[in-house]
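Student: Mind looking at a prediction? Sequence and model below.
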Amino acid sequence: MSKLTPRRFSPTAVPARAAARRPVPELSAAPCDYTYDGSFEGLLTVLFTIYDRKAAPNSIQVRGQEQGGLFVTPVAVDTHDATAARVWDGLLRHMDEEARTRLFHVFLSEQPDRELLIFRYADLAMRTSQDIAGHYAHDDVRRVQRLAQQMFREKHRMEAFVRFEKNADGLFHATISPDFDVLPLIAAHFTRRYADQRWLIYDQRRHYGLYYDLQRTDVVRFEESSPGPGSAAVSATMLDEREPLFRHLWQAYFDHVNIPERKNLKLHRRHMPLRYWRYLSEKQPRETRFEPIANKRPPGEANLRLE
């Protein structure tokens, strides 16, 4: 198990913008193709290498997944944490913390060209005398802002719609499959909210999860052959014996607070898209038929039943 997020790269790691801007090297050498290990620290190391070699990138690709010509030898960049931290800190000379955090969100968005987008945004910020965060006429600035907004919405929905089930050993688990890699963004929320219980949130699409052991939150991965939380459903024998009762009680609560006369499916799906319904207990098939509570019927109807 490895630590959840790099200590040096949290949005609040560096207190204030550094003082003076340094001249940005001109990228005068022939452009290169770069490869890295796929981590955010690795990408920051690539950014340092670009300006050290003064060679703009034709492409920045994950090592082992690169696509290029037969006669092209990419520059393989090894990750160096100290170099990555230096780049991360140095970005504050050219942008504020919020803009810098957007670059991390763009990385988590998993867009095919995210590496080049981050490079172009950072290069533009370093070569512009003013803060570029509000320059929405520029395509890259506008796209970075749009991706950051999409990440915020996905993060907010995951925090709202994740539902835990209790295992027989007392572990609360939840399986999700978000459109973006939001686990690093929701870790702090669930660590604060459920600090008194062990829990696991597993991203089925990306095959890794967050595990909280009452002390700290770690990133965990499971072997391919291991029948872990990545399976489509957890066996009933693994669940706490009271879990079906809890699900039934939640469904009953949802049914009784629902007002059929005010049903608005269009608005409902806007605030709770269909792709999240598989996580929600209230959206699962009912094991027992819904029956209204007797003392909640209108007085006239109750009197008719008594006659």
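Tutor: Yes, it's here.
Student: From here on, just use CA atoms for contacts and neighbour counts.
Tutor: Fine.
Student: in stretch 187-198, what's buried?
Tutor: Going by neighbour count (16 or more other Cα atoms under 10 Å), the buried part of stretch 187-198 is 187, 190, 191, 195, 198.
Student: How far does whichever strand or helix holds the third one sit from its chain's centre?
Tutor: Residue 191 belongs to helix 183-193 when elements are defined using DSSP states H and E. Remark: helix 183-193 is offset 10 Å from the chain centroid, using Cα atoms, centre = their mean, to the nearest Å.
Student: which residues are contacting that helix?
Tutor: Identification of contacts with helix 183-193 by Cα atoms under 8 Å, 6 or more residues apart in numbering yields 4, 5, 155, 158, 159, 203, 209, 210, 212, 216, 217.
Student: Second structure follows, compare the two:
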Amino acid sequence: MSIYVFDGTMTGLLSCIFRAFQFKQFDVQICTDGQVQAGLFADVIDVASHDEHAQRVWQGLKLKASDRALKQFYYAFLSEQQQAFQHCFNFAVYVFQQQRDVSKNYGHVDVLGLSQWAKQVGREKHRMEAFVRFKKCQDGLFISLVSPDFNVLPLIERHFKARYQDQRWLIYDEKRNYGIYYDLKQVHQVDMDATTIDGQIQSGHSQSFNIELDDDEVLYDQLWKDYFRSVNIEARRNMKLHVQYVPRRYWRYMNEKAI
């Protein structure tokens, strides 16, 4: 068995698939840096990200698999889980080795695995869209700090751009140390260190953010808590059902849960 080690990017994963067909190596374990657990007879190979190779593989998948399968492939990749990376690799090998479209053959372990990981990532995407709460800064920027299980920021930017077109906002992933920033025209990816959140942040596009909270933010926060308390019917409180729809790990984003 060979172990392919890649940099954790989509380009890197697709480059692994290209190399597998280039050297006819299909019994391959996919790993990212730091996850390698080589056996006694394993051949560890570092696969460099190659844009041209990745594009050839992606274009080939477009010809061989359905649009839904390509979406599931991307969603599964965003899970950042080694098991999901392996399903993506095995799925691509399976698809390329067949003459017909097999991307809906859920009897195959990797087609099914891809679908299951995509479903988990999709569920996290919808929850982030529902539970993200913004706080207003002194310079008019609205900021939200999140820490999703999966890397869903690329999936939620369209939703927030469409919903909040008239205000500047920043959604920052504390776990992955990057965010998405909307400047009233387009969305930028911004990389930053979590330790700089309490100061001035540079986005890499010559855009600066003052993240000191607006003086009225405490008032708005209290108004929202009062509204939530007033519409709540205590006699019908069902905490078991509530946790089912709003898991506790999301409560940290929600102002009304801090009452």
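Tutor: Perfect, I can see it now. All values derive from a computational prediction rather than experimental measurement.
Student: After superposing, what score do the chains get?
Tutor: The TM-score (TM-score structural alignment, normalised by the length of the second structure) is 0.87; 248 aligned residues with a Cα RMSD of 2.2 Å.
Student: Contact partners for the aligned partner of residue 83 of the second structure in the first structure?
Tutor: In the first structure, the residue matched to residue 83 of the second structure (TM-score structural alignment) is residue 113. If a contact means Cα under 8 Å, 6+ apart, then residue 113 of the first structure has no contacts.
Student: where do the strands sit along the stretch 51-200 of the second structure?
Tutor: For the stretch 51-200 of the second structure, applying DSSP state E, counting those that start in this stretch gives strands covering 135-136, 142-146, 169-173, 178-182, 187-191, 200-202.
Student: So which elements touch the shortest one?
Tutor: Okay, so that is strand 135-136 of the second structure. Judged by 3 or more Cα pairs under 8 Å, 6 or more residues apart in numbering; DSSP states H and E, strand 135-136 of the second structure is in contact with strand 142-146.
Student: start and end residues in the first structure for the strand it packs on, please.
Tutor: Against the first structure, strand 142-146 of the second structure falls on residues 172-176 (TM-score structural alignment).
Student: Please go through the first structure and pick out the longest helix.
Tutor: As assigned by DSSP state H, the longest helix anywhere in the first structure is helix 139-161.
Student: Just the buried positions in that one, please.
Tutor: 140-141, 144-145, 147-148, 150-151, 154-155, 157-159, 161.
Student: Helices of the stretch 151-259 of the second structure, start to end?
Tutor: Using DSSP state H, counting those that start in this stretch, the helices of the stretch 151-259 of the second structure run over residues 153-163, 217-231, 239-245.
Student: whoops, the stretch 1-150 of the second structure was the one
Tutor: Ranges of helices within the stretch 1-150 of the second structure are 10-22, 51-64, 67-78, 82-96, 109-131, based on DSSP H, counting those that start in this stretch.
Student: Dump these to TSV, plus distance to residue 102 of the second structure.
Tutor: Shown next, in TSV, are the helices of the stretch 1-150 of the second structure (distance: least, Cα to Cα, whole Å):
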stretch	distance to residue 102 of the second structure
helix 10-22	17
helix 51-64	8
helix 67-78	10
helix 82-96	6
helix 109-131	8
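Student: For residue 229 of the second structure, find the nearest of those helices.
Tutor: Nearest to residue 229 of the second structure, of all the helices of the stretch 1-150 of the second structure, is helix 109-131, at 17.6 Å by Cα to Cα.
Student: so the closest one corresponds to what in the first structure?
Tutor: Going by TM-score structural alignment: helix 109-131 of the second structure matches residues 139-161.
Student: how far apart are that stretch and its match in the second structure?
Tutor: Superposing on the second structure and averaging over aligned pairs (mean Cα distance after the TM-score superposition for the first structure), stretch 139-161 of the first structure comes out at 1.1 Å.
Student: Need the residue closest to the centroid of the first structure.
Tutor: Taking Cα atoms, centre = their mean, the centroid of the first structure lies closest to residue 182, which sits 0.5 Å from it.
Student: How much space separates that residue from residue 279 of the first structure?
Tutor: 16 Å (Cα to Cα, to the nearest Å).
Student: go on, residue 196 of the first structure?
Tutor: Distance, residue 196 of the first structure to residue 279 of the first structure, using Cα to Cα: 22 Å.
Student: do the same with residue 118 of the first structure
Tutor: Residue 118 of the first structure is 33 Å from residue 279 of the first structure, by Cα to Cα.
Student: same check, this time on residue 158 of the first structure
Tutor: Where residue 279 of the first structure is concerned, residue 158 of the first structure sits at a distance of 10 Å (Cα to Cα).
Student: can you check residue 37 of the first structure too?
Tutor: Residue 37 of the first structure is 32 Å from residue 279 of the first structure, by Cα to Cα.
Student: And for residue 197 of the first structure?
Tutor: Counting by Cα to Cα - residue 197 of the first structure and residue 279 of the first structure are separated by 20 Å.
Student: Kindly report the same for residue 226 of the first structure.
Tutor: Taking Cα to Cα, one finds residue 226 of the first structure at 22 Å from residue 279 of the first structure.
Student: Those two - which one has more neighbours?
Tutor: A side-by-side neighbour count of residue 226 of the first structure and residue 279, using other Cα atoms under 10 Å, places residue 279 first with 18 against 9.
Student: Please say which position in the second structure that one maps to.
Tutor: Match for residue 279 of the first structure (TM-score structural alignment): residue 253.
Student: Tell me who's in contact with that match.
Tutor: So residue 253 of the second structure contacts 131, 132, 133, 145, 146 (Cα under 8 Å, 6+ apart).
Student: Show me what residue 94 of the second structure aligns to in the first structure.
Tutor: By TM-score structural alignment, residue 94 of the second structure lines up with residue 124.
Student: Which residue comes closest to that match once chain neighbours are left out?
Tutor: residue 132 (7.8 Å; Cα to Cα, 6 or more residues apart in numbering).
Student: how many other residues sit next to that neighbour?
Tutor: 19.
Student: go on, residue 215 of the first structure?
Tutor: 11.
Student: how close does it sit to residue 271 of the first structure?
Tutor: 34 Å.
Student: and residue 301 of the first structure, what helix or strand is that in?
Tutor: Using DSSP H and E, residue 301 of the first structure sits within helix 299-306.
Student: by contact count, what packs against that helix?
Tutor: Using 3+ Cα pairs under 8 Å, 6+ apart, helix 299-306 of the first structure sits against no helix or strand.
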